[in-house]
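Engineer: with the sequence up front, the predicted model follows.
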Amino acid sequence: MPQSPDRNRQILLASRPVGAPVPENFSLVETPVPTPGPGQMLLRNLWMSLDPYMRGRMSDAKSYADPVPVGGVMPCGAVSRVMQSNLDGYQPGDLVMCYTAGWQDYSLSDGTMVFKLDPDMPEPSQALGVLGMPGFTGYMGLLDIGQPKPGETVVVAAATGPVGSVVGQVAKLKGCRVVGIAGGADKCAYAVDELGFDVCLDHRLDSLADDLANACPDGIDIYFENVGGKVFDAVMPLLNPHARIPVCGLIAQYNATELPPGPDRLPALMRLLLSQRIRMQAFIIFDNYGPHYPEFLAQMTPWVAEGKVKVKEHRIEGLENAPQGLIGLLEGQNFGKVVVRIAD
């Protein structure tokens, strides 16, 4: 559908997926460009973020956030330009990051969950990744829950993704030994050669459990959990006394329609947590750490500028390609933070 300057393209949730999402779960429509009312501003969305949590929002199962209604606009964060403003503190031309933008060309905002950006920011899409919610998640989860100490062993899955790559690089800056887990030899090589991980293992290999045991001869002090599934199964026997496990996601299970086969692992996990005195804590970044966002930016921005934290993006062109982008993300097809360019 070609874009019209006086129309607003939107991608809606057409139906709830059963298992993995398919293209038919989405629909692309056109509506008039909205007009801001008192206390509102009109945003032109330039870049939008695709993230694993979106799969949960497509379901009507009870969760930490309300499900997207069938026929509703898919949610996302976006980097946007202010087009019109009836809101104090915002002027046309301002560049902002808005976490309530949605999969559409234009959106209205009352300023909630909106952050001003440097209008001359060289790579605005980074505000959705390393300098946005994913980077913030990795940074706070590692430092507050993980509490890394020099010489400790940190393991992180999805090691080249936007969360895992920040976790590993910050852990190295804190003097830790870092073992990444990723899908494929190219991703593993990037984690070691570019991101500075000590080791990176391919979770697609049947030897993952043995490979991880060999890579962690002194056990695991911190496991940053954002995947679950067989990766966690391989990690469990290697956890040291007083290990810490920040939990921010379980992407391996998001498309599941039933519990995995095999014995009930919960008693073994509970016994392990008790006997090893392990701290396992889940968190939702803005629920738990929202007020800390400015201090995160103050630290991460110079790290990125100085090359101490490196960034890789998986860029998709065009709003209309966002559904396939999310489907691919949930299948592990991306290499780096997934962002969609909606407009220049």
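Structural biologist: Cool, got the structure. Residues are numbered from 1 along each chain as shown.

Engineer: could you use CA atoms for every contact and neighbour count after this?
Structural biologist: Noted.

Engineer: tell me the contacts of the closest residue to residue 341 other than its chain neighbours?
Structural biologist: Spatially, and ignoring its direct neighbours in sequence, residue 341 is nearest to residue 47 (4.7 Å; C-alpha to C-alpha, 6 or more residues apart in numbering). Residue 47 makes contact with 78-80, 125, 339-343, according to C-alpha atoms under 8 Å, 6 or more residues apart in numbering.

Engineer: at 10 Å instead, please
Structural biologist: Residue 47 makes contact with 77-81, 97, 103, 105, 124-128, 315-319, 339-344 under the criterion C-alpha atoms under 10 Å, 6 or more residues apart in numbering.

Engineer: how far away is residue 108 from residue 95?
Structural biologist: Going from residue 108 to residue 95 by C-alpha to C-alpha, to the nearest Å gives 14 Å.

Engineer: and those two? Which one has more around it.
Structural biologist: residue 95 (25 against 21; other C-alpha atoms under 10 Å).

Engineer: what helix or strand is the residue nearest to that one when sequence neighbours are not counted on?
Structural biologist: With C-alpha to C-alpha, 6+ apart as the criterion, residue 95 has its nearest non-adjacent residue at 4.7 Å, and that residue is residue 81. Residue 81 belongs to strand 78-85 when elements are defined using DSSP states H and E.

Engineer: next secondary structure element downstream of that strand?
Structural biologist: Downstream of strand 78-85, the next assigned helix or strand under DSSP H and E is strand 95-98.

Engineer: contact partners of that following strand?
Structural biologist: Residues outside strand 95-98 that contact it (C-alpha under 10 Å, 6+ apart): 43-48, 76-83, 90, 107, 109, 111-121, 124-125, 127-128, 132.

Engineer: measure stretch 49-57 end to end?
Structural biologist: End-to-end distance (C-alpha to C-alpha), stretch 49-57: 14 Å.

Engineer: kindly apply the preceding question to stretch 31-50 instead.
Structural biologist: Using C-alpha to C-alpha, the end-to-end distance of stretch 31-50 comes to 22 Å.

Engineer: going by neighbour count, list what's buried in it.
Structural biologist: 33, 36, 40-50 (16 or more other C-alpha atoms under 10 Å).

Engineer: in addition, the following structure is provided for comparison:
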Amino acid sequence: MNAPLDTLNVQWRLASRPTGEVGREHFEVTRAPIPEPGPGEVRVRNLYLLIPPSMRLWMNEKETYFPPQPLGEVMTGITLGIVESSRDPSLAPGDYVNGLGGCQVWSVAPAGQLQKVRPRPGVPLAAYRSVLDVQGLTAYCGLTEIGRPKAGETLVVTAAAGSVGSLVCQIGKKLGLKVVGIAGGSEKCGWLRDECGIEHVIDYKSEDVAARLDALCPEGIDVVYENVGGPVMDMLIERLRFKGRVVLCGLVSSYNGGVTQNTASLMTLVNKAARMEGFLVSEYLHRYDEVVGILQEWVATGALKYQIEVLDGLESMVEAIGRVFHGKNRGVQLVKISDEEAR
């Protein structure tokens, strides 16, 4: 006799490696008994799954900052969940935690590998797996530690309406920078102007990006916060000022293949004594409490705007990944796995 579905753990496993876009055919959905925690472990019911662009890279055979996702195993997933059974005194049933719970409903992990979340009244729980988590830390530390901006300098941000880019734009403005955001479509550009207060916005889908950059940045660009790559990145590098800095957060345009970088533009880094530096947010986890504390205050007072789009159910995961890569999502893309209330 089959066990009832509410006593089983629904899991999405990577069945094959995509060579282009991710499809339903690349996954196998299985059901297994709900796991029991061992000594020092907790069982978590996952509530939200974060869908970052880098999730596509984890599916490749080549190693990134994560080991390659093994075929046949539960797909790696960044989650926020609720503790429902604990065998460690540091976490109790009802506590919210962030972790790598995977693309499944239930997960078990050592308590030391989970980060306790203490939601502030009035701030949505989902914000703690988005703006008040790795996206916020990526935006703040990437800009301040790698970009090293000075008040009055010009900052250009690609994917400026995205989960990280929109925060970079607003943080840059708070630091006294002239901020230019590049985004796709009138709706996203309008949100940046009207809600985030970013005066200078370029719509790459309908405007001549090179001409608009020349008009808005006549003396060149001091800091580029790069999320996309491709031809626009070449334009930005070519317009760097002397000692300019490129903060290389990601190259999402290349993740599905087909887009390459024009290495000729890199000679500008030599000619302008400029610097381009990639970074991993894991290098700045020691600043987590400090930075999230700053961002939480801004969020609670309405001084930092953000967007979260939530699709319901693990079966919407492939659609969510597609929305991220086609720029259809608004801000952070989450998948809701289960209800927030404790059982």
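Structural biologist: The structure has been received and is ready for your questions. Worth saying up front: this structure is predicted, and the values here are computed from it rather than measured.

Engineer: can you calculate the TM-score here?
Structural biologist: The TM-score (TM-score structural alignment, normalised by the length of structure 2) is 0.94; 335 aligned residues with a C-alpha RMSD of 1.6 Å.

Engineer: quick revisit: OK, contacts around the residue nearest to residue 95 of structure 1?
Structural biologist: Residue 81 of structure 1 makes contacts with 42-47, 91-98, 106, 116-117, 119, as judged by C-alpha under 10 Å, 6+ apart.

Engineer: what's the longest helix in structure 2?
Structural biologist: What stands out as the longest helix in structure 2, according to DSSP state H, is helix 288-301.

Engineer: how about that one: buried residues?
Structural biologist: Those would be 288, 291-292, 295-296, 299, for helix 288-301 of structure 2 by 16+ other C-alpha under 10 Å.

Engineer: after that helix, next one along is what?
Structural biologist: Immediately after helix 288-301 of structure 2, counting by DSSP H and E, sits strand 308-312.

Engineer: residues near residue 217 of structure 1, how many?
Structural biologist: 10.

Engineer: and it, what element?
Structural biologist: Applying DSSP H and E as the criterion places residue 217 of structure 1 outside every helix and strand.

Engineer: pretty sure it contacts residue 238?
Structural biologist: Yes - look at residue 217 of structure 1 against residue 238 with C-alpha atoms under 10 Å: they come within range, at 8.8 Å.

Engineer: one step back: so where is the longest helix of structure 2 in structure 1?
Structural biologist: Against structure 1, the aligned range for helix 288-301 of structure 2 is residues 293-306 (TM-score structural alignment).

Engineer: again, but for stretch 29-45 of structure 2
Structural biologist: Going by TM-score structural alignment, stretch 29-45 of structure 2 sits over residues 28-44 in structure 1.

Engineer: got it, and stretch 169-176 of structure 2?
Structural biologist: Mapped onto structure 1 using TM-score structural alignment, stretch 169-176 of structure 2 spans residues 168-175.

Engineer: burial measure for residue 194 of structure 2, as a count.
Structural biologist: Neighbours of residue 194 of structure 2 (other C-alpha under 10 Å): 11.

Engineer: contacting residues for it?
Structural biologist: Here residue 194 of structure 2 is in contact with residue 188 (criterion: C-alpha under 10 Å, 6+ apart).

Engineer: what about the helices in structure 2?
Structural biologist: All helices of structure 2, identified by DSSP H, fall at 55-58, 134-141, 165-174, 186-194, 209-216, 231-238, 267-271, 288-301, 317-325.

Engineer: the last one vs structure 1 - mean distance after superposition?
Structural biologist: When structure 1 is superposed, helix 317-325 of structure 2 averages 1.3 Å from its matched positions, counting by mean C-alpha distance after the TM-score superposition for structure 1.

Engineer: which strands and helices sit next to that helix?
Structural biologist: strand 41-50, helix 55-58, strand 308-312, strand 332-336 (3 or more C-alpha pairs under 10 Å, 6 or more residues apart in numbering; DSSP states H and E).

Engineer: try the first one
Structural biologist: In this structure, helix 55-58 of structure 2 makes packing contacts with helix 317-325, judged by 3+ C-alpha pairs under 10 Å, 6+ apart.

Engineer: how much space is there between the most far-flung residue of structure 1 relative to its centre and residue 287 of structure 1?
Structural biologist: Relative to the centre of structure 1, the most outlying C-alpha is that of residue 38, 33.2 Å out, by C-alpha atoms, centre = their mean. To residue 287 of structure 1, residue 38 of structure 1 is 28 Å away according to C-alpha to C-alpha.

Engineer: got TSV for the buried residues of stretch 31-50 of structure 1, with distance to residue 234 of structure 1 too?
Structural biologist: Shown next, in TSV, are these (distance: C-alpha to C-alpha, whole Å):
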residue	distance to residue 234 of structure 1
33	51
36	52
40	50
41	49
42	48
43	45
44	45
45	41
46	41
47	37
48	34
49	31
50	28
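
Engineer: quick check, nearest of those to residue 9 of structure 1?
Structural biologist: Taking C-alpha to C-alpha as the measure, residue 33 is the one of these closest to residue 9 of structure 1, at 8.7 Å.

Engineer: which ones are touching the residue lying closest to residue 180 of structure 1 once chain neighbours are set aside?
Structural biologist: Spatially, and ignoring its direct neighbours in sequence, residue 180 of structure 1 is nearest to residue 200 (4.3 Å; C-alpha to C-alpha, 6+ apart). Neighbouring residues of residue 200 of structure 1 by C-alpha under 10 Å, 6+ apart: 155-157, 159-160, 178-185, 187-193, 211-212, 215.

Engineer: buried subset of those, written for ChimeraX?
Structural biologist: Remark: buried members of the contacts of residue 200 of structure 1, expressed as a ChimeraX selection using 16+ other C-alpha under 10 Å:
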select :155,156,157,159,160,178,179,180,181,182,183,187,188,189,190,191,192,211,212,215
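
Engineer: gap between the closest residue to residue 88 of structure 2 other than its chain neighbours and residue 239 of structure 2?
Structural biologist: In space, and not counting its chain neighbours, residue 88 of structure 2 is closest to residue 40: 4.6 Å by C-alpha to C-alpha, 6+ apart. Distance of residue 40 of structure 2 to residue 239 of structure 2, computed by C-alpha to C-alpha: 54 Å.

Engineer: contacts only, for the residue nearest to residue 93 of structure 1 when sequence neighbours are not counted.
Structural biologist: Nearest in space to residue 93 of structure 1, with sequence neighbours left out and distances taken as C-alpha to C-alpha, 6+ apart, is residue 82 at 5.3 Å. If you count contacts by C-alpha under 10 Å, 6+ apart, residue 82 of structure 1 has them with 41-45, 90-96, 106-109.
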